[in-house]
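Enquirer: Predicted model, plus sequence, below.
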Amino acid sequence: MGYAMTAPSFWLHSLGPVTPRSPLDGDRDVDVAIAGGGYTGLWTAYYLSQLAPHLSIAIVEAEYCGFGASGRNGGWASGLFPVPEAKLARRYGASRAAAMHAALAGAVDEVGRAAAAEGIDCDYAKGGTITLARTPAQLRRQQGSAGFVDAAEAAAMCGATGVLGGVYSPDCAALHPAKLVRGLASVVEARGVTIYEGTRVQRITRGQIVTDHGTLRAGTVVRALEGYTARLAGHRRALAPVYSLMIATEPLPESDWERIGLGRRETFADERHMVIYGQRTADDRLAFGGRGAPYHFGSRIEASYDRVPAVFDSLRDTLTEMFGIKPEIAYRWGGPLGIPRDWMPSVGLADGFGWAGGYVGDGVAAANLAGRTLADLIAGQESDRTTLPWVGHRSRRWEPEPIRWVGINAALHATSLRDVLERPRAS
């Protein structure tokens, strides 16, 4: 297999070695062919196999299920959506915008329900999420927001330094992402879905997925590649692969947790512009990540890009600054996520081609909703999901290089600078 991860995530490492499934061997005919063995592809197969059990379904995955973002993310099943509800309302109307956000909140619960129903122990804990305000500028942005809590309430949830307030949402669960994706793959396989691993998609054309091991011919083909979409011929400018990196500590002593809190395993962040995210794992580590790694020219994806020492050091220093601890870092990893040009995730089906993605890093619950929606569309079943604003949405393509490289990296630098300028100055 070509693309090998240099350092598996904490999540993947904790499950032990992978025994890959067999690759595709020659050409095959199925009813539905899915490119991508992550959450989106697997949830689509899961729900479609229930709605239309007569359909033959096959998934092709370049490495193994969960190799990409589904096995490396921060473990937030959240109701977050990259487009604010007010902006959605201006374009689609208030009722449809509210329906989109309600559906995402419901997806958080659906992930937990489905995992429990299928016996997938993925350390699911719905403690909500707290976004802290730790500078006056951050506090000003939060005041008046739904879910705003004062400094005492926020610090009681997450005992970071300098807490001035926060915004709490109940619509988030912490989980072990690799346990979820591995368990889901086993469940859909037991339902009769065929999974081919070690099989890289080269191109998707009408009625077929062409791979390095043969061709899957199908009445419906689905693209569910997220950050790896840019590797697909003809799709390089559909989603920009932007890297997010993570660290995980050794298990922390109880004395640290008495100060940090997160007793319900609330996920946490703060209101800085450059995204950070963290959770308390089931075995009492801090798993913590953030953006800031550069975008690579030509939407290139390489194993070496998963590791940026300066970003890892920054993440460690941020944990120390936030919690007054100097933890031993046990794991460091990263990977690409998919960003559409307008930051609007989408799901759809047209002329036998289905797609979903562009989650901008908030895909754990959104992929579940996307999979249920794709299953409805493929089965020809109308539902409340099939009328949501993201259904059928088409983002315009990213600019060609070098404009894309200059623009994305300039935006990353500007975001970092805004945070620097908002830090209180020493008197």
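Expert: Thanks, I have it.

Enquirer: rest of the way, CA atoms for contacts and neighbours
Expert: Will do.

Enquirer: As a check, name the ranges of all strands in the stretch 51-200 of the chain.
Expert: Along the stretch 51-200 of the chain, counting by DSSP state E, counting those that start in this stretch, strands occupy 57-60, 76-78, 129-133, 148-150, 165-169, 172-174, 194-196.

Enquirer: Could you export those as CSV, including mean neighbour count and distance to residue 103?
Expert: Shown next, in CSV, are those (neighbours: other C-alpha atoms under 10 Å; distance: least, C-alpha to C-alpha, whole Å):
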stretch, mean neighbour count, distance to residue 103
strand 57-60, 26, 26
strand 76-78, 30, 11
strand 129-133, 28, 18
strand 148-150, 19, 22
strand 165-169, 25, 15
strand 172-174, 28, 13
strand 194-196, 23, 29
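
Enquirer: Figure out which of these is closest to residue 270.
Expert: strand 129-133 (4.3 Å; C-alpha to C-alpha).

Enquirer: can you map out the helices along the protein?
Expert: 10-14, 39-51, 85-92, 94-117, 136-142, 151-157, 177-190, 254-260, 309-323, 363-379, 403-422 (DSSP state H).

Enquirer: then this one, side by side with the first:
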Amino acid sequence: MASEPRAAAPSLWRDLAGPAPRRAALDGDADVDVAVVGAGYTGLWTAYYLLAADPTLRVLVIEREHVGFGASGRNGGWCVGELAAGFDHLAAAAGHDRAVATLRALHDTVDEVGRVIAAEGIEAGFAKGGTVRLARNGAQAARQRDEVDHHRHLGFGPEVVRLLDRDEAAAHLAATDVVGGLRFGPTAAVQPLELVRGLARAVEARGGRIVEQTAATAIGPRRVDTEAGTVRAPVVVRATEGYTASLAGHRRTLLPLYSLMIATEPLDDDRWASIGLRHRETFADDRHLVIYGQRTADGRIAFGGRGAPYHWGSGIRPATEHGSAAHDAVEATLRELLPQLEGVAVTHRWGGVLGVPRDWFPAVAFDRASGLATAGGYVGEGVAAANLAGRTLAELVTDRPGELAGLAWVGHRSRRWEPEPLRWLGINAGLALSAAADRAEARTGRAGWQSRLLARFVG
């Protein structure tokens, strides 16, 4: 794993949270029971639940930069109980019953995150207001009707998801061109950096050790090689998500895809009265090129979207995070969605990479013979899913399998991404096709050939 610096753009979350004390780097060889590579949500939740299950474990978390450097500290703050992989995908891989159980576990995970936040005294602004996803043309409304019908067929009631008529949707969020929407209940808004920092403190309070500024150069059975020494452990957990491609032998395992964010200055009460989000609902619409937003605890809008180009060779370029044409597009989208923001300043621009498996299917795995464990591939849905993954790994590693060990993602293996130039061509063509499908649907109100081709591309 190369050690070039990767300076992150200053996010709203970092400015609100303030500086954090830095932890020492590894200072030589170490022998522990569990070595975890990556101090983001996946690694820290895994460490947390391992120590909860067995406080005698010697758990060492190894972080190249600092706690929450990656997507865990920069994301949109959606703790949402769903996966990018749809139900049909889960069921095809693992069977109907395991797929339903996985969805139920994800729904329940939002409350589990809230429970830990309260129990550990983490000031993360947790607010379970659900998600309002607007329909802004006929094609989006049709997809939402199908989605709700599918949930009903699976046995999920309106407390999980329900359709909204135009007036109900606009009462949640007074956006332009609203024709309807849906409300998805298992979602909370959080301050993601405060969550990951608080989780790190909780791991340390339970006896875990975290080292920062320690680059893993190789991960193998029962050992992690770093620039500062070798860590030997019967169990090694890879929790590197969007940065997995920079590990030797993993260039095509998870694709790093950029998602970019902006934040406004705090809005006054009159402005909020004209917009809505009274319960701090997270919000989006049903376009293909994903957008997402939340009302922050201090009264701003934090808003993000996809569309930044994929870089050749699974490259990560910090310059992309510091302000780009893609940021301009994200801001233009927000202002088109909410013209009430005229005259409101955007104070922050930042971004980061999320980890995308070839089939969009996250996975949790533990091979007892080699001692290697992995979890990830959340495609941007990791705030809640990483908690469930951490609990699942804790069951598997401690050999105390419960209900989580039978979920659909356990043991799943995605095929590798294509080599370049196919990867670069395919991903950037997919991004362009998503934008074209959205433009066509906005113009005609119907799903056209672009949308049908896109469904085949991502499926």
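Expert: Yes, it's here. None of the values given here were measured: they were computed from a predicted structure.

Enquirer: Among the strands of the stretch 51-200 of the first structure, which comes closest to residue 336 of the first structure?
Expert: Comparing the strands of the stretch 51-200 of the first structure under C-alpha to C-alpha, the one sitting nearest is strand 76-78, at 16.4 Å.

Enquirer: Near the equivalent of residue 309 of the first structure over in the second structure, how many other residues are there?
Expert: Matched across to the second structure, residue 309 of the first structure falls on residue 324, judged by TM-score structural alignment. Using other C-alpha atoms under 10 Å, residue 324 of the second structure is surrounded by 15 other residues.

Enquirer: Now for residue 324 of the second structure: which residues touch it?
Expert: If a contact means C-alpha atoms under 8 Å, 6 or more residues apart in numbering, then residue 324 of the second structure has no contacts.

Enquirer: With residue 306 of the first structure instead?
Expert: So residue 306 of the first structure contacts 5, 6, 243, 245, 333, 334, 335, 336 (C-alpha under 8 Å, 6+ apart).

Enquirer: Who wins on neighbours among these?
Expert: Going by other C-alpha under 10 Å, residue 334 tops the contacts of residue 306 of the first structure with 30 neighbours.

Enquirer: residue in the second structure matching it?
Expert: Using TM-score structural alignment, residue 334 of the first structure pairs with residue 351 in the second structure.

Enquirer: any idea how far that match lies from residue 316 of the second structure?
Expert: From residue 351 of the second structure over to residue 316 of the second structure the distance is 11 Å, taken as C-alpha to C-alpha, to the nearest Å.

Enquirer: now swap in residue 4 of the second structure and tell me
Expert: 11 Å.

Enquirer: same question, residue 214 of the second structure
Expert: Using C-alpha to C-alpha, we find residue 214 of the second structure at a distance of 19 Å from residue 316 of the second structure.

Enquirer: before we move on, what about residue 177 of the second structure?
Expert: 36 Å.

Enquirer: ok, these two, which is more surrounded?
Expert: residue 316 (21 against 15).

Enquirer: on that earlier part again, in the second structure, which of the contacts of residue 306 of the first structure still touch?
Expert: Of the contacts of residue 306 of the first structure, the ones still in contact in the second structure (both residues aligned by TM-score structural alignment, their matches' C-alpha atoms under 8 Å) are 6, 245, 333, 334, 335.

Enquirer: Could you export the helices of the first structure as CSV, including distance to residue 223 of the first structure?
Expert: Output for the helices of the first structure, formatted as CSV (distance: least, C-alpha to C-alpha, whole Å):
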stretch, distance to residue 223 of the first structure
helix 10-14, 24
helix 39-51, 8
helix 85-92, 25
helix 94-117, 21
helix 136-142, 37
helix 151-157, 39
helix 177-190, 17
helix 254-260, 41
helix 309-323, 31
helix 363-379, 11
helix 403-422, 23
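
Enquirer: quick one: which of those helices is nearest residue 26 of the first structure?
Expert: helix 177-190 (19.9 Å).

Enquirer: so that closest one corresponds to what in the second structure?
Expert: Using TM-score structural alignment, helix 177-190 of the first structure pairs with 192-205 in the second structure.

Enquirer: which residues touch the matching stretch?
Expert: 13-14, 17, 39-41, 44-45, 47-48, 51, 67-68, 72-77, 117, 120, 122-124, 209-210, 383.
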